[in-house]
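J.: 3D, please:
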Amino acid sequence: MSFRCPTCRDPLAQETEHLVCRRCERHYPLVRGIPDFRTESGYWCNVSRQVLRELVDDARTSGDWRAAANRHVPDYVEHFTSRGRADFRFLLPLDRTSVVLDAGAMWGGITVPMAPEAGTVYAVDKTLETIEFLDLRAKQSGLGNVRVCACGLDKLPFQDGFFDIVILSGVLEWVAVDEETVLARDYFQPRHDRRSYGLAPERVQTDVLTELRRVLKATGVLCLAIENRYGLPYFLGKPDDHVNVRFVPLLPRRLANLVTQWRLNSPYRTYTHSDRALRSMLGEAGFDTVKVMGCSPHYIEPDFICNQVRARYYLRKHRHRLGRKYGLMSRLLPASLLSKTIPSFVVLAGGANGTQTEQAKLARVFDDAMAHKAVGPVRELALVDSRKGDDLPACFEVWTADGSVPSHFCKVARDPGAAAILKDECENMGRFHAACREPFGAVVPPQALVERDDVRMLIYRHLGGKVSTPKALYRGFLATRRLEHAALRAIELLCEFQRQTFQRKVRMRDLLTALDGWLARIGVLDAASAANVAHLREELERLGDRELPVCAVHGDFNLGNIMVCGKERYLLDFEHYEDTGLPFFDLGNITISTLLMAFDARVFLGQEHHRRAVALFRSWVSAYQKLSGIDTEVLRFLCPLAALEQKAKTYPAHRDPATYPMFPDPVFTKLLAPRESFWQ
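T.: Okay, the predicted model is just below:
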């Protein structure tokens, strides 16, 4: 048995309903098979104990933890099931032999993604009910390498040097709080169970870190995630994440304590820290090497995780996602201050007695995969441009040499089932280049498709450019001009893409067959849409022998998939590529969808339409007509044909069709309108 007595650290013997220490004669109960090492019944959760108890009972009775969670805690399911929360695991020396401790595991949001790639994962928490739920979740998910127990973090039931990796994510700031905490209740109102404390919060936090250092191997790694006490959002008025009071983290501790005593009837004990304070605290706890990385907007759902020096670059790059005030301040603050006011930290600590920690998992796999290409060893990794969705890849930039510019860009599958998406993208790019009439430098193929050591990734040469979205372009001074220019350059790229993959021409009346297929997949239309489709059919018949080119279809041709590198443009993301199709779908994406994303879509649903949008659309279609040579009469039907094809497509399970701007019913109906509509 791996568990040890938390008091004397001797091995434990199992009896019917207890674990027994023969040396100090202490008994630790087994509660429904789960060891309980707590000295008092602590509770910390988003929901009340009663709701959590009902969830556990339902999950046990029904045998379906996810369905039970959707019934009892629907607002939190995405929070603890998203694998993206554990993207940092690729930065750790994790493999199938690793013994991992998830300290403060709660629902299992990190335990479950880590388990398939580790040897054994031990999940501990002071709340017995959440540990029961996690135990059921792991067993019902077929994860036989997850071990659970209820205990505090100040006395862990493990021997010295037992773990290769210890995770402490969003927990350190709470360890000094002993009151029963229900976030859904206590975050919004004063407490009525005020307690007295003997130890200062920093002392409790340091003691917990010292205990984690004890159970960690000399070559092991502690991964700590916590908010930055001096994070820029706090300066701009964001309430503290733990007590919901503005400016509290920034105040001197004694003054902050007076404020929370007055506002919440509770002392201030959820201490967060600056990077310097974290280094000092970890050093006092026995960690010799400490690497502090910046993270934004929050460690739970990070857009990026990278070293502090590079963090200021990524903060400015992603400023449009953080709100207007934050974006403005990220541009005005000096770089030295910006790296100190990043919202969250992810800290890797270890290396006791001068020993070196092992290489990060992703770096190890990358080096093995690229050894034959004479690429140097990985010097640094950064998680970048992270998007929600288990089927979407986590993206990393890789430095194989000193300098400010990464050498490679990697897409890494978060879930084993998502590896097929990366494989499809690799194969699609290969088919595209095979179909091109001549070399096409605007599409850069991957250098390697890798599947080893539980890592599935595509490796690209880093292009060093910038990707912009319509919303990011259409703001501030000269917004219309920037958006128009970006789309015109994209249309030039689209015309070259379609010229390179041209296959044959079809007559307009031949589109009636495609139209029938689309309508069969769409199903029943409302009366107005059906009338518009009937009118479209008549118009296609009238155009008769006018011709339209058949070419490849990118499938997601938008500004977000075009990287600008000086005067060069590169086309990215071939996940939805099709060998054969019509030019309308890609053209509709770069014109109609761009306008719908840049402007509020509601602008197009009323009688009055934005004159700038009208002018932009007409200039883009006119530019496309001149470059492509397609008949102007044919292009009059861009909107209905693009909308029908969009609506009829079969989407992968991970892609919500509603995320496509042309898909929602009000927009779709408007795009089907005859030529007297706004679009024509």
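J.: please make it C-alpha for all contacts and neighbour counts, starting now.
T.: Fine.
J.: and stretch 170-177, end to end?
T.: Start-to-end span of stretch 170-177 (C-alpha to C-alpha, to the nearest Å) is 13 Å.
J.: for it, buried residues please.
T.: Gly170, Val171, Leu172, Glu173, Trp174, Val175, Ala176, Val177 (16 or more other C-alpha atoms under 10 Å).
J.: any idea how far the nearest residue to the last one once chain neighbours are set aside lies from Leu282?
T.: Of all residues beyond its chain neighbours, the one nearest Val177 is Arg269 (6.3 Å), with distances taken as C-alpha to C-alpha, 6 or more residues apart in numbering. Using C-alpha to C-alpha, Arg269 is found at 19 Å from Leu282.
J.: picking that back up, would you confirm that the residue nearest to Val177 contacts Leu172?
T.: No. When contacts are counted by C-alpha atoms under 8 Å, Arg269 is not listed as touching Leu172 (10.8 Å).
J.: contacting residues for the closest residue in space to Cys5 that isn't next to it in sequence?
T.: Using C-alpha to C-alpha, 6+ apart and skipping residues adjacent in sequence, the residue nearest Cys5 is Pro157, 5.5 Å away. Neighbouring residues of Pro157 by C-alpha atoms under 8 Å, 6 or more residues apart in numbering: Phe3, Arg4, Cys5, Pro6, Arg9, Phe37, Cys151.
J.: show me just the buried residues among those residues.
T.: By 16+ other C-alpha under 10 Å, the contacts of Pro157 give Phe3, Arg4, Cys5, Pro6, Arg9, Phe37, Cys151 as buried.
J.: can you tell me which two in these are farthest apart?
T.: Spanning the widest gap among these are Arg9 and Cys151, at 14.2 Å by C-alpha to C-alpha.
J.: which elements pack onto the helix with the most length in the chain?
T.: Identified as the longest helix of the chain according to DSSP state H is helix 479-500. In terms of contacts (3 or more C-alpha pairs under 8 Å, 6 or more residues apart in numbering; DSSP states H and E), helix 479-500 is packed against helix 470-473, strand 547-553, helix 584-588, helix 611-628.
J.: could you also give me the structure for this next sequence, so I can compare it with the first?
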Amino acid sequence: MTNLKFKNNNFNVIDSDIFSFVSNNKNKIFDITNEDAKKFSNELNHKNWQEVAFDMYYDTNQWLYEIITDSNRSDFLFLLDIKKDDLVLDVGAGWGQISVPLSAYCNVVALEKYLEKIEIIKKIAKQEKCTNIQYVAANFSDDVFEPNQFDLIILNGVFEWISEFSIGENPLEIQRRTLDKIFELLKPRGTLYIGIENRFGLKYILGEADDHTGLEDFVYLDHNTQSLLYKIIKQKDLRVFTHSKKNYQTMLEDAGFHSIRFFGDLPDYKRIKTMIDLSNDYPTSFHKTNLEFIPEFNGYGGHFSILNEKIRHIYTALSSNEIKNLYPSYSIIARKN
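T.: Got it, this is the predicted structure:
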């Protein structure tokens, strides 16, 4: 297993493969309660992880159950030229949906802010007989890694949230700085993968709720207007921002990345059924014959979108260049040097 290089020694080593830069973390875990995390972890000691997910969430939070168990979330991996000796950093590893299957092909580092989630991922990996994973409990913004050591860095459903964990600073500046940091962490010719929503996705323009705030007719507004409305409605600052295809391209280029490729994900990067290469004119012919079989959903609650019929008709009337800017989400691959 590849030796990780850290900028400091302010960490505890747990079971030889967990490097924890966090103290006893009393913060609320991102997508579940702390009590649920403890229960999930304990149940894994005598049940299969899919059975635990079913028992805990299928009836009470089916969207979360599907997010945890749907293997399609990692389907983008076939696009990447992954070698056995590569070292891959999975930022915000969540439930291990990417780290665990990826570890069959290379060396993986699963990074999570919460030690409780790290422990869950490790138990799931053990059940799947995956031993090629190292675990780091840290906030990515804490900058714990030495530069130039990763062949691939994955931000799957993470880039839009990165500012949430650095309260007080400008969220958009944090996103730009994150890309700069990733560029430094990658080896020469290293690769960055991002899975993320498109703020100008057709379903959002038609009024579908934003995946992160749950607000309708919201995410396509300019960022200043979003911030103002969110402050009025939620009585707190908006920290989560997505962008357009054009803006993602510009942000990556400004950070030094080249050979940037976009794929339109349907129905969404979180539960991929189809990935469409946007470097050619294929989207038009694909949509005219296949779109009705890939219904989109409300990414906040998980139910099928009531706008699907309208979305289908509009897609089939558009040109390829127009469709490219309207996908609900993208898989983005960018390279260093």
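J.: overlay the chains and give the TM-score.
T.: The TM-score (TM-score structural alignment, normalised by the length of structure 2) is 0.86; 315 aligned residues with a C-alpha RMSD of 2.2 Å.
J.: that's a strand at the residue nearest to Cys5 of structure 1, yeah?
T.: No. Read with DSSP: H, G, I helix; E, B strand; the rest coil, Pro157 of structure 1 is coil and lies in no strand.
J.: now check structure 2 for the residue matching Ala86 of structure 1.
T.: Mapped onto structure 2 by TM-score structural alignment, Ala86 of structure 1 lines up with Ser74.
J.: with adjacent residues omitted, what lies nearest to that match?
T.: Ile98 (5.3 Å).
J.: the one you found matches what in structure 1?
T.: With TM-score structural alignment as the criterion, Ile98 of structure 2 pairs with Ile110.
J.: I'd assumed Phe88 was in contact with its match.
T.: No. Assessed by C-alpha under 8 Å, Ile110 of structure 1 is found out of contact with Phe88, at 9.9 Å.
J.: which of these two has more neighbours?
T.: A count of neighbours by other C-alpha atoms under 10 Å puts Ile110 above the other of Ile110 of structure 1 and Phe88, at 26 against 19.
J.: where does the longest helix of structure 1 end up in structure 2?
T.: Going by TM-score structural alignment: helix 479-500 of structure 1 matches no residues.
J.: mind giving me the packing neighbours of the following helix or strand past that helix?
T.: The helix or strand immediately downstream of helix 479-500 of structure 1 is strand 504-507, counting by DSSP states H and E. Strand 504-507 of structure 1 is packed against strand 547-553, with contacts defined by 3+ C-alpha pairs under 8 Å, 6+ apart.
J.: buried ones in the strand it packs on?
T.: Glu547, Leu548, Pro549, Val550, Cys551, Ala552, Val553.
J.: buried ones in whichever helix or strand comes after it, by neighbour count?
T.: Per DSSP H and E, the first helix or strand lying C-terminal to strand 547-553 of structure 1 is strand 562-565. Of all the residues in strand 562-565 of structure 1, those buried under the rule 16+ other C-alpha under 10 Å are Ile562, Met563, Val564.
J.: hmm, the last one is touching Arg489, no?
T.: This points to Val564 of structure 1. No. Using C-alpha under 8 Å, Val564 of structure 1 is not in contact with Arg489, being 9.8 Å away.
J.: counterpart of Glu322 of structure 2 in structure 1?
T.: Using TM-score structural alignment, Glu322 of structure 2 pairs with Leu337 in structure 1.
J.: which secondary structure element contains its match?
T.: If you go by DSSP H and E, Leu337 of structure 1 is part of helix 335-340.
J.: what's in contact with the very next helix or strand once past that helix?
T.: Where DSSP H and E defines the elements, the next helix or strand beyond helix 335-340 of structure 1 is strand 344-350. Identification of contacts with strand 344-350 of structure 1 by C-alpha under 8 Å, 6+ apart yields 218-228, 231, 275, 282, 287-299, 305, 356-357.
J.: with structure 2 overlaid, how far apart is strand 344-350 of structure 1 on average?
T.: Once superposed with structure 2, the aligned residues differ from strand 344-350 of structure 1 by a mean of 0.7 Å; criterion: mean C-alpha distance after the TM-score superposition for structure 1.
J.: how far is the longest strand belonging to structure 1 from where the chain is centred?
T.: Assignment by DSSP state E gives strand 216-227 as the longest strand of structure 1. What separates the centre of strand 216-227 of structure 1 from the centre of its chain is 22 Å, taken as C-alpha atoms, centre = their mean, to the nearest Å.
J.: cool, and stretch 202-210 of structure 1?
T.: On C-alpha atoms, centre = their mean, the centre of stretch 202-210 of structure 1 falls 31 Å from that of its chain.
J.: average offset between that stretch and structure 2?
T.: Stretch 202-210 of structure 1 sits 1.4 Å off on average (mean C-alpha distance after the TM-score superposition for structure 1).
J.: ok, the corresponding residue of structure 1 for Thr213 of structure 2 to Leu264 of structure 1 distance?
T.: Matched to structure 1 by TM-score structural alignment, Thr213 of structure 2 sits across from Val243. Using C-alpha to C-alpha, one gets 8 Å for the distance from Val243 of structure 1 to Leu264 of structure 1.
J.: repeat for Pro157 of structure 1
T.: From Pro157 of structure 1 to Leu264 of structure 1 the distance is 35 Å (C-alpha to C-alpha).
J.: check His18 of structure 1 too.
T.: Taken as C-alpha to C-alpha, the span from His18 of structure 1 to Leu264 of structure 1 is 40 Å.
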